[in-house]
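Q: kindly return the folded structure for what I paste below:
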Amino acid sequence: MSTTSKDRLRLWLKVLKATKAVESEVRENLRRDFSTTLPRFDVMAALMQHDKGLKMSELSGVLKVSNGNVTGIVERLVEDGHVLREKVEGDRRANLVRLTPAGKAEFARQADAHEGWINAAFDGLTADEAQRITESLDAVARRLENGGKA
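A: Model prediction:
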């Protein structure tokens, strides 16, 4: 294994370690400050991007999780008054879900706090360093998404 290869392997392990640490911090902060979970936050974030709502299957696709995973989360958000679930006309099996006004307000509070937590987690990086890392990781993702081609 070449020195470059070993350096890249170490980089991958550091990216994983940092990801796990940041995610753990975010999960704990959501639990402590909002009595919620990261999956609920993720569902609300996805719905915030789709004002007219999403079918449950579309929501699962956006989140890249199974319909079963999303169903329980949506059910709790409905009980909390943050999400509406409506039948889709012409498709008895499909449900459309969207944020309620209360859900939008609650997500805005959570998203504001989330941004602060992420900013604090990356506080040791300058704006230029953050930009360079972002561009490098984007390049890796694009190459892999294109079947290994640049």
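
Q: going forward, measure contacts and count neighbours with C-alpha atoms only.
A: OK.

Q: name the nearest residue to L99, ignoring sequence neighbours.
A: V83 (4.4 Å; C-alpha to C-alpha, 6 or more residues apart in numbering).

Q: give me the residues contacting whatever helix or strand N119 lives in.
A: Using DSSP states H and E, N119 sits within helix 101-121. For helix 101-121, contacts defined as C-alpha atoms under 8 Å, 6 or more residues apart in numbering pick out 22, 26, 30, 34, 41, 44-45, 48, 81-83.

Q: return the set of buried residues in that helix.
A: 103-104, 106-107, 110, 113-114, 117 (16 or more other C-alpha atoms under 10 Å).

Q: and for comparison, fold this next one:
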Amino acid sequence: MWLRLLTTTTLIEGDLRARLSQYSDISLPRFDLLAQLAREPDGLRMSDLSARLMVTRGNVTRLADQLEREGLVRRLSGPDRRSVILRLTQLGKERFDEVASAHEDWVAQLLDALSGPEQEQLSRLLGKIKTQINTRRSTSGG
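A: Model (predicted):
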């Protein structure tokens, strides 16, 4: 089952990468970062982005540097002066919105082998596994 999950994830990710590269100059990691910021109009701390994207802070910093140079995000001082908040600019929101609609359609196409109820069931089952893993992590301190 684990190999099936991993293979399916890899196939979906590869398809989305290919479609994004044909559709725009926004790579999948850049899209994922912009998507996180689009959900949080007040922005996110770099450390929170790192946790949400499950990548290192260095990766987030490199992506942020690129996106800032392109005018898609801007850095703001955090409340404690040591943290940095990353926020979408208006241009960043517009660029993300252009790609997000297409991305949503692609994901729907990739998952259309499952009926609506099957997709809901799969989502519930994966959520159950995620909850169990997070519970074990929090109780074991890791």
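
Q: check the contacts of helix 101-121 of structure 1 and tell me the two furthest apart.
A: Spanning the widest gap among those are V22 and G81, at 28.8 Å by C-alpha to C-alpha.

Q: could you find the closest non-adjacent residue to the residue most central in space within structure 2?
A: Geometric centre of structure 2, nearest residue: D32, 3.2 Å, by C-alpha atoms, centre = their mean. Of all residues not flanking D32 of structure 2 in the chain, L53 sits nearest, at 7.3 Å (C-alpha to C-alpha, 6+ apart).

Q: residue contacts, the equivalent of that neighbour over in structure 1?
A: Matched to structure 1 by TM-score structural alignment, L53 of structure 2 sits across from L63. Contact analysis of L63 of structure 1 by C-alpha under 8 Å, 6+ apart lists 42-43, 46.

Q: do a quick rundown of the helices in structure 2.
A: 2-23, 28-38, 46-53, 57-69, 90-111, 116-140 (DSSP state H).

Q: ok now the longest one, how far from the chain's centre?
A: The chain centre lies 18 Å from the centre of helix 116-140 of structure 2; the measure is C-alpha atoms, centre = their mean, to the nearest Å.

Q: same check, this time on stretch 31-48 of structure 1
A: For stretch 31-48 of structure 1, the distance to the chain centre is 9 Å (C-alpha atoms, centre = their mean).

Q: which bit of structure 2 covers it?
A: Against structure 2, the aligned range for stretch 31-48 of structure 1 is residues 21-38 (TM-score structural alignment).
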